[in-house]
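A.B. asks: the following comprises the amino acid sequence and a computationally predicted model.
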Amino acid sequence: MIRWVFAIFLALLVFYPLLPFLARAGVGRLPGDIRFRLLGLVMCLPFGSTVLWSAIAFLVAELLSQAGFISR
């Protein structure tokens, strides 16, 4: 359980500064993404974008596995 909390914290720490650049790719604008303002800072929790990008990463990994570039 603590590994998941650490992983989520690390992911937020890495990707939050990149959010303005990722917004150009549609991250944070899909249904299911939550934006709110807290003490003058705009916070974004991209739940919908995370599901979409995870599905894309899974499909790419599956295609690479089927092509023989990745072994199972």
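C.D. replies: Nice, thanks for sending it over.
A.B. asks: only C-alpha atoms for contact and neighbour calcs from this point on.
C.D. replies: OK.
A.B. asks: longest helix of the protein?
C.D. replies: Longest helix of the chain, by residue count under DSSP state H: helix 47-67.
A.B. asks: who's in contact with Leu30?
C.D. replies: Shown in contact with Leu30 (C-alpha atoms under 8 Å, 6 or more residues apart in numbering): 46, 48-49.
A.B. asks: part of a helix, is it?
C.D. replies: No: counting by DSSP: H, G, I helix; E, B strand; the rest coil, Leu30 is not part of a helix but coil.
A.B. asks: give me the distance between the residue nearest the centre of the chain and Trp4.
C.D. replies: In the chain, the centroid-proximal residue (C-alpha atoms, centre = their mean) is Thr50; its distance is 3.9 Å. To Trp4, Thr50 is 15 Å away according to C-alpha to C-alpha, to the nearest Å.
A.B. asks: structure B:
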Amino acid sequence: MIRWVIVIFLALILISWFTPLLQRLGFGKLPGDFRFKLFGREFFIPLTTTLLLSMAAAGIARFV
């Protein structure tokens, strides 16, 4: 159980580091990525970006 918590924590750190780079490459602005304001806060739900990055990671893992 603790391994999964550590893996999720590290994944969130890596995602937060690479978010500006991915936004410069066009990720996060794809159709299916939702950005909306509610109660003065901005929320972002990157559905399409998540699917593309997951498929890329699965493809890389398959060849490695």
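C.D. replies: Received, thanks. Values in this document were obtained by computation on a predicted structure and should not be read as measured data.
A.B. asks: overlay them and tell me the TM-score.
C.D. replies: TM-score for the superposed chains, counting by TM-score structural alignment, normalised by the length of structure 2: 0.62, backed by 55 aligned residues with a C-alpha RMSD of 2.7 Å.
A.B. asks: so what corresponds to the residue nearest to the centre of structure 1 in structure 2?
C.D. replies: Counting by TM-score structural alignment, Thr50 of structure 1 lines up with Thr50 in structure 2.
A.B. asks: now do the contacts for that match.
C.D. replies: For Thr50 of structure 2, the contact set (C-alpha under 8 Å, 6+ apart) is empty.
A.B. asks: now the spatially most distant residue from the centre of structure 2: how far from Pro31 of structure 2?
C.D. replies: When distances to the mean C-alpha position of structure 2 are computed (C-alpha atoms, centre = their mean), the maximum falls on Phe39, with 23.7 Å. Distance, Phe39 of structure 2 to Pro31 of structure 2, using C-alpha to C-alpha: 24 Å.
A.B. asks: what residues are up against the nearest residue to Arg37 of structure 1 once chain neighbours are set aside?
C.D. replies: Nearest residue to Arg37 of structure 1, sequence neighbours excluded (C-alpha to C-alpha, 6 or more residues apart in numbering): Met43, at 5.9 Å. The contact partners of Met43 of structure 1, by C-alpha under 8 Å, 6+ apart, come to 35-37.
A.B. asks: just put those in TSV and tack on secondary structure, distance to Leu10 of structure 1 and neighbour count.
C.D. replies: Conversion of the contacts of Met43 of structure 1 to TSV gives the following (DSSP: H, G, I helix; E, B strand; the rest coil; distance: C-alpha to C-alpha, whole Å; neighbours: other C-alpha atoms under 10 Å):
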residue	secondary structure	distance to Leu10 of structure 1	neighbour count
Arg35	strand	20	13
Phe36	strand	21	11
Arg37	strand	22	9
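A.B. asks: no more questions from me, cheers.
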